[in-house]
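>>> missing the sequence, but the structure's below:
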């Protein structure tokens, strides 16, 4: 079965050209054939998927509307609760937890739209990772080069969508964990505004920074999923009142009134030729009107680290005291460092956050869209520890998020758009909008897609 998008699957299932059962059988066959290479899935929910597919087919046969994502197979990062399954969150420790008693809110919403869950996806332990490597379950691999990183922490999500095992996946993004794997695996990813999509039934990492969102091979699929995922939910206290603003069908045309700026300075100096060239091509395609710098961006990234370390370590203190040996040492040591931070450091980081929000809000009074690289480089090799950026040797694990952290730090909506330069692995560019302006970011991404910036096709 040859499908290119979730929208195509839903259209063919709704019209009876395909059955949901056939689509799910195809997806399960793809997973069986390719997952041993990619290591994207940690759980395949085959029996559940076949039952749900049969239900969708019954609705179609009865002349009822099965939903806008009818028959679309999807998978979720394994920090989302799946009823009857243990929520691993990439860890060894969580294996001892009882099975979830209900699906996460976002799984429920996709199912209500007709989509069909086929499994849970590999991830960095407790989401504290940019590489896609996992000490306990092995690395999820880049579908464009199996010896390279998928990115993290939603690495299995990037690998599964990038490798066309599923057309749609859910990830989480605290400091860049949707955008980094989207960039390295050559797909589209949406980190929505903080408080837009419910985190109900997902394992937390850093509550004041955690976002959840979709990853897909087309922008319209991203928008379809995003619309289905929206809505109020008592399970997430951070969810905003304005949580539902559907995007609908996107246009291929660029609004000439949109004010678009390229981010220079910090966002140009520390990258590679690939990240700079990708940004230049996107800026040229959109006829960006200016190049600007954001003040205090380095301080913002430092403050993001402090908040991440402090909040994550607080959540894990009981296990850090009793089961420290069961953590990946890299994750454990970062959390232990966070546990030693004085309260004054956390409070100062929050002050930096408030000031940076005001700085960026002023920039958005002058521009509608900001452009920046998603990652400073294409996918490093699995196991690679350092990389050269801006003439300096830097650690890979923290610095793959160089360009993503400042925007999740203040909760902005961002779409990562892929492109593949000649003789290169894929790399992404961030389309950044003001709070609650996901529709603008998605519309710009759709324009770029129409102009050739499409998900990369794996050659491996």
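Received the coordinates, thanks. Small disclaimer: the values here were computed from a predicted structure and weren't measured. Numbering: from 1, shown residues only.
>>> Could you use CA atoms for every contact and neighbour count after this?
OK.
>>> Give me the buried positions along stretch 230-239.
230, 231, 232, 233, 236, 238, 239 (16 or more other CA atoms under 10 Å).
>>> was I right about the third one contacting residue 200?
No. Here residue 232 lies out of contact with residue 200, judged by CA atoms under 8 Å, at a distance of 10.5 Å.
>>> Which residue is the nearest non-sequential neighbour of residue 446?
Nearest residue to residue 446, sequence neighbours excluded (CA to CA, 6 or more residues apart in numbering): residue 219, at 5.7 Å.
>>> Can you name the residues that contact the closest residue to residue 348 other than its chain neighbours?
Residue nearest to residue 348 in three dimensions, not counting chain neighbours: residue 303, with 8.0 Å by CA to CA, 6+ apart. Contact analysis of residue 303 by CA atoms under 8 Å, 6 or more residues apart in numbering lists 348, 349, 350, 352, 353.
>>> what about residue 96, neighbour count?
When neighbours are defined as other CA atoms under 10 Å, residue 96 has 10 of them.
>>> swap in the one 10 residues further on?
The criterion is other CA under 10 Å. On that basis, residue 106 has 28 neighbouring residues.
>>> One more: residue 329?
Neighbours of residue 329 (other CA under 10 Å): 12.
>>> Quick check: nearest residue in space to residue 427, chain neighbours excluded?
Spatial nearest neighbour of residue 427, excluding adjacent residues (CA to CA, 6+ apart): residue 183 at 4.7 Å.
>>> now do residue 406
residue 301 (5.4 Å).
>>> hang on, residue 432 in a strand?
Yes. Assigned with DSSP: H, G, I helix; E, B strand; the rest coil, residue 432 falls within a strand.
>>> Tell me how far it lies from residue 374.
Relative to residue 374, residue 432 is positioned 10 Å away (CA to CA, to the nearest Å).
>>> Of the two, give the one with the bigger neighbour count.
Shown here are residue 432 and residue 374; by other CA under 10 Å, residue 374 has more neighbours (33 against 26).
>>> take a look at this one as well, against the first:
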């Protein structure tokens, strides 16, 4: 789009109108949006169009449509977090740092995407907004909690989306939706205000159709902001635009199960094929030793955080909360102090163990998720899974350690459902993760999805 804008072949206003039309058409089919802000989007697009036509200096995302997940504060919009608790609340008067930076870079912010309540699970439905559906098959879930963003990108409703990830919430919908999504290193993208119950396990990240687009988007959003004292200076100028990193001689850790995680046979087959392709490109494969099952530790931290988020609600408001989310939070109320402290210490151990692992390899490849996309409106594929914390386990390690991790499309199931693989890197080494993903993107051609074809199937 930027290249076409530069030569005048395409106009930001025309692109924005096309995106708004597509978003309106997909709204009732997939339910990816809380709101579509056509008026403000067209005003921003007109400003960008004048800059391009007049030959004025342009910004990195001048005239590019971007959607924002309903967990990021956006000026003029009610911050809903997928919750009925937001009904009647005033609109935000300022942007979260990530949103402000996208806006300052010339992005046309056109829509707010759906999430489950507070981003509490790895699928997307809520009492506030209903069920969000998968662009590849509306009968199944797009994953979550950034499922609205995944459905929007997969169906061609704009090229860029801001997601957030406290337990796979960018990577799971990226895998389920056949797109690219990355959870950056904790605090690379400043986090403000603090999200409920995920505390310092939550990260912002880009969701896009190409890795290069995500790299550009992340380069705009990253860097220190005083609102987030954990945030740190940006990468060197141009670091994210360095292009694919050749895989020849690269040491790639291979973690098919980490020693304890179940994997659907079709996901296993796609993962093994992806690893073989990386090896054919010259990568040195390093088997990853078995890890202790980290899901119980994550469960303790997550449930305690969920209780903290809800425990001060007055009795006349608690009935507005998603009953499933409330039930999980009430489990957090019963966690003993000693068990919580033990979980916090285990998290430190996982950081050390992951640090040691990533000190010996450049990146680690694993499946993104244990299961294929399943029925929309459900939290688990079937009764064999007690809850989503069991099937979403591949993601949790990197939320607890804060390391960068991405999901890249790698293939499809026999039924045509997308499958992604996870690429994780060293703390603060987001650039290597991006560059390795760009190389894999060029090799894993079976995973590519074309939005126009997806939309054509939906229209049919």
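Arrived safely, thanks for sending. Since this is a predicted model, take the numbers as computed values, not measurements.
>>> What value does the TM-score take for this pair?
Comparison of the two superposed chains (TM-score structural alignment, normalised by the length of structure 1) gives a TM-score of 0.92, and 448 aligned residues with a CA RMSD of 2.0 Å.
>>> Buried subset of the contacts of residue 303 of structure 1 as a PyMOL selection?
In PyMOL, this line selects whichever of the contacts of residue 303 of structure 1 come out buried by 16+ other CA under 10 Å:
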select buried, resi 349+350+352+353
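>>> and which of the contacts of residue 303 of structure 1 is nearest to residue 110 of structure 1?
For the contacts of residue 303 of structure 1, the residue nearest residue 110 of structure 1 by CA to CA is residue 353; the value is 33.1 Å.
>>> Show me what that closest one aligns to in structure 2.
Matched by TM-score structural alignment, residue 353 of structure 1 corresponds to residue 347 in structure 2.
>>> give me the element that match is part of.
Assessed by DSSP states H and E, residue 347 of structure 2 sits inside helix 337-360.
>>> Report the contact partners of the residue nearest the centre of structure 2.
Centroid-nearest residue in structure 2: residue 170, 1.6 Å away (criterion: CA atoms, centre = their mean). For residue 170 of structure 2, the contact set (CA under 8 Å, 6+ apart) comprises 144, 145, 146, 163, 164, 181, 182, 183, 205, 207.
>>> Just those residues: which are in strands?
Counted as lying in strands by DSSP state E, out of the contacts of residue 170 of structure 2, are 163, 164, 181, 182, 183, 205, 207.
>>> closest to residue 432 of structure 2 among those?
Nearest to residue 432 of structure 2 among those is residue 182, at 12.3 Å by CA to CA.
>>> could you measure the equivalent of residue 301 of structure 1 over in structure 2 against residue 258 of structure 2, distance?
By TM-score structural alignment, residue 301 of structure 1 lines up with residue 295 in structure 2. Separation of residue 295 of structure 2 from residue 258 of structure 2 (CA to CA) stands at 12 Å.
>>> Neighbour count: these two, which is higher?
Ranked by neighbour count (other CA under 10 Å), residue 295 of structure 2 and residue 258 place residue 295 first, with 20 against 17.
>>> Quick check, that one in contact with residue 396.
Yes. If you go by CA under 8 Å, residue 295 of structure 2 and residue 396 touch, sitting 7.3 Å apart.
>>> Report the buried residues of stretch 287-301 of structure 1.
Neighbour counts using 16+ other CA under 10 Å place 288, 297, 300, 301 of stretch 287-301 of structure 1 among the buried residues.
>>> Show me which of those is closest to residue 139 of structure 1.
Of all the buried residues of stretch 287-301 of structure 1, residue 139 of structure 1 sits closest to residue 301, with 26.3 Å by CA to CA.
>>> Make sure I have this right: the closest one is in a helix.
Yes. Counting by three-state DSSP, residue 301 of structure 1 is found in a helix.
>>> I figured it hits residue 407, correct?
No. Using CA under 8 Å as the test, residue 301 of structure 1 is too far from residue 407 to be in contact (9.1 Å).
>>> Trace residue 61 of structure 1 over to structure 2, please.
Under the alignment (TM-score structural alignment), residue 61 of structure 1 pairs with residue 53 in structure 2.
>>> so that match is in which element?
With DSSP H and E as criterion, residue 53 of structure 2 is part of helix 38-54.
>>> what does residue 237 of structure 1 give?
Using DSSP H and E, residue 237 of structure 1 falls within no helix or strand.
>>> what's near enough to touch it?
For residue 237 of structure 1, the contact set (CA under 8 Å, 6+ apart) is empty.
>>> aligned partner of it in structure 2?
Aligned by TM-score structural alignment, residue 237 of structure 1 pairs with residue 229 of structure 2.
>>> now that match: how far from residue 223 of structure 2?
From residue 229 of structure 2 to residue 223 of structure 2 the distance is 11 Å (CA to CA).
>>> Equivalent analysis for residue 352 of structure 2, please.
Look at residue 352 of structure 2 and residue 223 of structure 2: by CA to CA, they are 25 Å apart.
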